[in-house]
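[1] Only the shape, not the letters, is given here:
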């Protein structure tokens, strides 16, 4: 079995299985750990800006990856050419990638330098920030690498890989990604590893939306007065 087949044909399914089973087990067995563990209350207000930059950047990056990788060329060619889609991906990815980089840098520095934030967290909080930081640097590096092939040829190969994975064709997925440069493969491999880490870190808060609050009846909280 080749390394491409193992890493990009088999590993995606292993990572997804660990993500789903691990998330289910954590939610079922340790619901009180299913939280973000926010530490914004422990630092100055400027940190809120870094947090907002990071979250806005990462949400747009994820949406761009989802649409860009899973949309078949025959569909997006109705609106845009492959070359223009490549340019759009580079510009938008670069813009939101830089926003995310600034925000994540601030959050990482706070985690390293603020004693109260360090005391309120654990080793996995720092670890996941470092992994995200490495993934973001790799992602920005792929934009630089893409300037050598503005025809969108590598983008088509990565799209074929993602669509082959989704349609359960591991051999086709491995063949599609085999010719691309190492920086793209590292970016994809670390992205898959984030799925493995997902159930065991604070990343679970991504899918935690308290929508039940919208239908919950309001509550009145009264404080009992002390009698002198």
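    Thanks, I have it. No experiment lies behind these values; they were computed from the predicted model shown. Residues are numbered from 1 along each chain as shown.
[2] switch to C-alpha atoms for all contacts and neighbour counts from now on
    Noted.
[3] distance between the helix or strand where residue 64 lies and the chain's centre?
    Element membership of residue 64 [criterion: DSSP states H and E] is helix 46-70. In terms of Cα atoms, centre = their mean, to the nearest Å, the centre of helix 46-70 is found 8 Å from the chain centre.
[4] for stretch 136-154, same thing?
    Computed by Cα atoms, centre = their mean, the chain-centroid distance of stretch 136-154 equals 18 Å.
[5] now swap in stretch 133-141 and tell me
    11 Å.
[6] what comes into contact with that stretch?
    Defining contact as Cα atoms under 8 Å, 6 or more residues apart in numbering, one finds that stretch 133-141 is touched by 93-94, 97, 100-101, 104-105, 183-184, 186-187, 190-191.
[7] mind running it again at 6 Å?
    If you take Cα atoms under 6 Å, 6 or more residues apart in numbering as the criterion, stretch 133-141 is touched by residue 187.
[8] Included below, for side-by-side comparison, is a second structure:
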């Protein structure tokens, strides 16, 4: 079961997430939206949205850089494993609290306001609950990490992520003995990738990657009206407007 969850399930989740997102963008572009509820109720939205999105962006890029950067790069730069883990714990902890507070405000707003809840789908609420649960697990890993700041647990997680990316058949074995909270955090994160195409989270792709399509796309032109070399003939008067004709 451990090998399935952390050796096979990652490819199922990532495969469905990537192919499902592409299929939705190509086949159902009109569903590609966040369905903003700002017009229904602005209260709690601005502050909650800022805290949630800023925190999540810091966490996302922190995980992306911290886990996918090869270990030898940190060694070459002279960054020790303990220093890297201390940075991840401090920065991730602050960003996690921000995102959790902001997400809690957004969930409270969406759950308690009858009009917003009426216009919300099941996935709108479910994915927000999943993200908040993931944030709680992430903050729990911070508490566990404070008990061993030598960075060895972080190296195991980095080896697992990089092993999955490079199709290492032994990737699951790298995290066999890590704490349970790390395993739950990884499993829920993979599940979020699995359901990603079926939720409003697809707007993340628009904000991060779709603008590149317009930067490198060939310029197009729209002809509003073609020019005529000869003037148009004068308009004829209708018999109705001039009875003398």
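    Perfect, thanks for sending it. Bear in mind that the values here come from a model prediction, so they are computed numbers and not experimental data.
[9] re earlier: with the second structure overlaid, report how far the helix holding residue 64 of the first structure is off on average.
    Aligned to the second structure and superposed, helix 46-70 of the first structure gives a mean residue distance of 0.7 Å (mean Cα distance after the TM-score superposition for the first structure).
[10] Identify each buried residue in that helix, please.
    Neighbour counts over helix 46-70 of the first structure (16 or more other Cα atoms under 10 Å) mark 47-48, 50-51, 53-55, 57-58, 60-61, 64, 68-70 as buried.
[11] Quick check: the farthest pair among those?
    Farthest pair in the buried residues of helix 46-70 of the first structure (Cα to Cα) is 47 and 70. Separation: 34.5 Å.
[12] Could you report the separation of the alignment partner in the second structure of residue 57 of the first structure from residue 90 of the second structure?
    In the second structure, the residue paired with residue 57 of the first structure according to TM-score structural alignment is residue 55. As judged by Cα to Cα, to the nearest Å, residue 55 of the second structure and residue 90 of the second structure stand 13 Å apart.
[13] ranges for the helices of the first structure?
    Assigned helices in the first structure, in chain order: 3-5, 11-29, 46-70, 73-76, 82-113, 115-120, 123-146, 153-166, 170-177, 182-197 (criterion: DSSP state H).
[14] So which residues make contact with the first one?
    Taking contacts as Cα under 6 Å, 6+ apart, the residues outside helix 3-5 of the first structure that touch it are residue 174.
[15] switch to 7 Å and redo it
    Applying Cα atoms under 7 Å, 6 or more residues apart in numbering, the contact partners of helix 3-5 of the first structure are 171, 174, 178.
[16] In the second structure, which residue is most central in space?
    The residue lying closest to the centre of the second structure (Cα atoms, centre = their mean) is residue 204, at 4.6 Å.
[17] what's the counterpart of that one in the first structure?
    Per TM-score structural alignment, residue 204 of the second structure is aligned with residue 206.
[18] number of nearby residues for residue 13 of the second structure?
    The number of residues packed near residue 13 of the second structure is 19, by other Cα atoms under 10 Å.
[19] which part of the first structure lines up with stretch 174-181 of the second structure?
    Using TM-score structural alignment, stretch 174-181 of the second structure lines up with residues 176-183 of the first structure.
[20] Ends of the matching stretch, what's the gap?
    15 Å.
[21] can you check stretch 107-125 of the first structure too?
    This stretch, stretch 107-125 of the first structure, spans 11 Å end to end (Cα to Cα).
[22] Could you do stretch 202-211 of the second structure as well?
    End-to-end for stretch 202-211 of the second structure, by Cα to Cα: 14 Å.
[23] List the buried residues of it.
    residue 202.
[24] okay, now the closest residue to residue 204 of the first structure other than its chain neighbours: neighbour count?
    Distances taken as Cα to Cα, 6 or more residues apart in numbering place residue 198 nearest to residue 204 of the first structure, at 6.0 Å, with adjacent residues excluded. By the measure other Cα under 10 Å, the count of residues near residue 198 of the first structure is 21.
[25] do you know how far residue 198 of the first structure is from residue 17 of the first structure?
    Using Cα to Cα, which is the criterion applied here, residue 198 of the first structure is 11 Å from residue 17 of the first structure.
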